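Peer 1: below is the sequence, then the predicted model.
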Amino acid sequence: MLTEGKLVRDRIPQIIRADGAEPVVYVADPVEYRERLREKLREEVAEYMEADETTAPEELADVLEVAFALAADYGVGPEQLEKIRASKAQERGGFAERIVWTGNR
């Protein structure tokens, strides 16, 4: 696990500068970037798990943003990711019916 720093959204350094501070940043290499995206996904999922009904949609949007970035890192754009999702939903279904499996007889 990486210890120093964390992956932030692209405009965060600009926002910090607008607030009068000077951020210390660097651009991650491809290997570190993927590792930091995976770390960020864990962070965003944890924040979603702690969210209440009011903040949950915003936290889900953060999870989605990281998922899109990870997909892009694998060479998969949002449209292709949606096609993969839709194909899986067509083949296996979604989660709308709230089915809970408890095993087989």
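Peer 2: That came in fine, so what should we check first? Every value quoted in this text rests on a predicted model; they were computed, and no experiment measured them.
Peer 1: CA atoms for contacts and neighbours, from now on please.
Peer 2: Will do.
Peer 1: what residues does the longest helix seen in the chain touch?
Peer 2: When the chain is parsed with DSSP state H, its longest helix is helix 30-50. Contacts with helix 30-50, where a contact means Cα atoms under 8 Å, 6 or more residues apart in numbering, come from 1-2, 6-7, 56, 59-60, 62-63, 66-67, 69-70, 73.
Peer 1: structure B:
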Amino acid sequence: MNPGDMRGKLVRDRIPEIIRADGGDPVTYVASPAEYRSRLRDKLGEEVVEFLEADEDSALEELADVLEVVRALAVELGSDAERLERIRAAKARERGGFAERIVWTGNR
């Protein structure tokens, strides 16, 4: 696989090592910054779908995968998980969270 080839998928850093340990011979390359950002966005969608389709036993594992991609995207956007958390907390203070389970159906 070469950088111009859009097949394949972004995988966690240790996946090639794990494949080798299982006797496989993975074919990989390092994505360019632009491809990496695009593939992270694709990966976020993929992980969200996996979370939405998960049963209760695996939902937290899938949600952790979503969080891992979100953290990588924060870094790719020039920030980090801590700054992202500060932004989240500020929004929660200003607009609230979702703990009260409020559903808006419009205005009168």
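Peer 2: Yes, it's here. The model shown is predicted, which means the values in this text are computed figures rather than measured ones.
Peer 1: for residue 29 of structure 1, what is the corresponding residue in structure 2?
Peer 2: Taking TM-score structural alignment, the alignment pairs residue 29 of structure 1 with residue 32 from structure 2.
Peer 1: ok, now which ones touch the most centrally placed residue in structure 2?
Peer 2: The centroid of structure 2 falls nearest to residue 69 when counting by Cα atoms, centre = their mean (2.3 Å). Residues in contact with residue 69 of structure 2, defined by Cα under 8 Å, 6+ apart, are 40, 43-44.
Peer 1: map it onto structure 1.
Peer 2: Match for residue 69 of structure 2 (TM-score structural alignment): residue 66.
Peer 1: any idea which helix or strand carries that match?
Peer 2: Using DSSP states H and E, residue 66 of structure 1 sits within helix 56-73.
Peer 1: neighbouring contacts of the helix or strand following that helix?
Peer 2: Downstream of helix 56-73 of structure 1, the next assigned helix or strand under DSSP H and E is helix 78-92. Helix 78-92 of structure 1 has contacts (Cα under 8 Å, 6+ apart) with 68, 71-72.
Peer 1: out of those, which end up buried?
Peer 2: Among these, those buried by neighbour count (16 or more other Cα atoms under 10 Å) are residue 68.
Peer 1: switch the contacts of helix 78-92 of structure 1 over to CSV; also include distance to residue 79 of structure 1.
Peer 2: Output for those, formatted as CSV (distance: Cα to Cα, whole Å):
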residue, distance to residue 79 of structure 1
68, 10
71, 10
72, 11
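Peer 1: burial of the counterpart of residue 96 of structure 1 in structure 2, as a residue count?
Peer 2: Aligned by TM-score structural alignment, residue 96 of structure 1 pairs with residue 99 of structure 2. Neighbour count of residue 99 of structure 2, defined by other Cα atoms under 10 Å: 6.
Peer 1: got it, and residue 94 of structure 1?
Peer 2: 13.
Peer 1: same thing with residue 10 of structure 2?
Peer 2: Neighbour number of residue 10 of structure 2 under other Cα under 10 Å is 17.
Peer 1: what is the aligned counterpart of residue 85 of structure 1 in structure 2?
Peer 2: Residue 85 of structure 1 maps onto residue 88 in structure 2, by TM-score structural alignment.
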